[in-house]
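>>> What would the 3D arrangement of this be:
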Amino acid sequence: MLWHRPDVQLLCGVDEVGRGPLVGAVVTAAVILDPARPIAGLTDSKKLSARRREALAAQIKAQALCWALGRAEPAEIDELNILHATMLAMQRAVAALIIQPEWVMVDGNRCPPLPMPATAVIKGDSLVAEISAASILAKVARDAEMMELAQRYPQFGFAAHKGYPTAQHLAAISEHGILAEHRRSFKPVRLIAEQMR
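Next up is the predicted model:
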């Protein structure tokens, strides 16, 4: 995938975390880094340890020109589908920035409709520092939400699987039922709901 870095001062990176899980919001982040204050070690959040992600997230929040989070809730995911909900969450993150970017670079193969030019970059979270920063902020934010859910519903094991459709998670849904936070349109949840009728 060929991509080039736009020749602009205010370049925003956008990424999402949480398209695959069966529970919780899809969380997005938008980040405009400060070229005068580069941050070493930015890469795809999935390649970093939780401790390293959290340290980098704190550094990004302190040193970026601006950053913002966006989200789409489970009810919105069920209503719109995960792709459209992700695009909505990305639009919300960009709209929440206190500085309007000149250009947006989005991880993946498509961009949401935005009021400024945008480029989709496949594997952008490994290639573009601004997207790497967004992936780290989104992952840290969503993981924190999963830890809160883990405390509220210890029987579901959210700390371990973060809401992804693991055997442990599916067994917990079968045993303990479907939570308000579950995405009812996702097939594993829908099938269990049908079995429970």
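
>>> Only C-alpha atoms from now on, for both contacts and neighbour counts.
Will do.

>>> Go ahead and confirm I99 touches C66.
Yes: using Cα atoms under 8 Å, I99 makes contact with C66 at a distance of 6.7 Å.

>>> More neighbours: which of these two?
Shown here are I99 and C66; by other Cα atoms under 10 Å, C66 has more neighbours (20 against 14).

>>> For the closest residue to the more buried one other than its chain neighbours, list the residues it contacts.
Spatial nearest neighbour of C66, excluding adjacent residues (Cα to Cα, 6 or more residues apart in numbering): I32 at 5.5 Å. Contacts of I32 were listed using Cα atoms under 8 Å, 6 or more residues apart in numbering, and they are L10, L11, C12, G13, A64, L65, C66, W67, P101, E130.

>>> any idea how far E76 is from S185?
Going from S185 to E76 by Cα to Cα, to the nearest Å gives 10 Å.

>>> Then A118?
Relative to E76, and taking Cα to Cα, A118 is found at 24 Å.

>>> Repeat that for G20.
Distance, G20 to E76, by Cα to Cα: 15 Å.

>>> I have a second one here; can you model it like the first so I can compare?
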Amino acid sequence: MGKWTIAEVKELLSHKQLTEKEVEELRNDTRKGVQKLLFQYEQQLRKKNTMLLKYQQMMEFEKRQYRLGNHFVAGIDEAGRGPLAGPVVAGCVVLHKDYYLEGLNDSKQLSKEKRESFFEQIATDALAYGTGIVTNEEIDRYNIFQATKMAMSRALKKLDMTPDHVLIDAVKLEGLPCSSESLIKGDQRSVSIAAASVIAKVTRDRMMQDLHEEFPMYDFKSNQGYGTKSHMEALEQFGPSPYHRRSFSPVAAAIKC
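Here you go, the predicted model:
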């Protein structure tokens, strides 16, 4: 028998990181309940270490700028290039040099609950953040690529500071007040861009929820404007709403019907 009850072991493992000596004592405890708890603890510890390592790898672009003497590095990403309805939204975030948010990644790889939680955390902790919104009418006027660049530029301008350097997901922007760098799949390679992707995605999802209240037949709260089967059926039945992108071919086809 060990010196702790199983209930005490459970409490111990859930509230602190054990010393090597304490872990060794638990390894030598022959009770099945203790071994099960220890296995779960070590599994969770491995997961946390893996997330920390990934986060450190995703900090390499920021660290390079810090080594060059740049103190404020912004990340920019967008949400909503592909949908048939709604705006395209960009997020821009400047994080503290030593900031750590366990599990931060490309917003598309996070659950809705985790995105919402991270959004609040990032908005609270960031040195600065901003969002840029380009409407569906502007998308139709300028095309989706130019609209994406406009949203990103607007997000950058919303910052209450001027960064020294900007990391941008997959797009090159001109006329910036600082140096910049475009990264393919940047939301998976840069912490700052990943944070911006969360800001952009959650902001847009909330906007689509509001549009759903106005036009529930399209089910925007579930599809966020993407061309799902039910969305396409509603588009064929009801025609486009004022928030549909008429320059996108499925919407244009629905107008002709």
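
>>> hang on, the earlier thing: more neighbours: which of G20 and E76 of the first structure?
Taking other Cα under 10 Å, G20 of the first structure and E76 do not tie; E76 has more neighbours (19 against 12).

>>> these two touch, right, that one and A85?
Yes: counting by Cα under 8 Å, E76 of the first structure touches A85, with 6.4 Å between them.

>>> so where is the longest helix belonging to the first structure in the second structure?
Ranked by residue count under DSSP state H, the longest helix found in the first structure is helix 129-152. Mapped onto the second structure using TM-score structural alignment, helix 129-152 of the first structure covers residues 191-214.

>>> The matching stretch vs the first structure, mean deviation?
Taken against the first structure, stretch 191-214 of the second structure registers an average deviation of 0.7 Å after superposition, with mean Cα distance after the TM-score superposition for the first structure.

>>> Quick one: distance of that stretch to the chain centre.
The chain centroid and the centroid of stretch 191-214 of the second structure are separated by 9 Å under Cα atoms, centre = their mean, to the nearest Å.

>>> Tell me which residues of it come out buried.
Within stretch 191-214 of the second structure, the residues that count as buried by 16 or more other Cα atoms under 10 Å are 191-205, 207-209, 211-212.

>>> which residue lines up with V166 of the second structure in the first structure?
Correspondence of V166 of the second structure to the first structure, assessed by TM-score structural alignment: V104.

>>> How is that match assigned, secondary-structure-wise?
Using DSSP: H, G, I helix; E, B strand; the rest coil, the structure places V104 of the first structure in strand.

>>> Pull the number of nearby residues for it.
Neighbourhood size, V104 of the first structure [other Cα under 10 Å]: 27.

>>> The longest helix along the second structure maps to which residues in the first structure?
Scanning the second structure for the longest helix, with DSSP H as the assignment, gives helix 32-57. Using TM-score structural alignment, none of the residues of the first structure align to helix 32-57 of the second structure.
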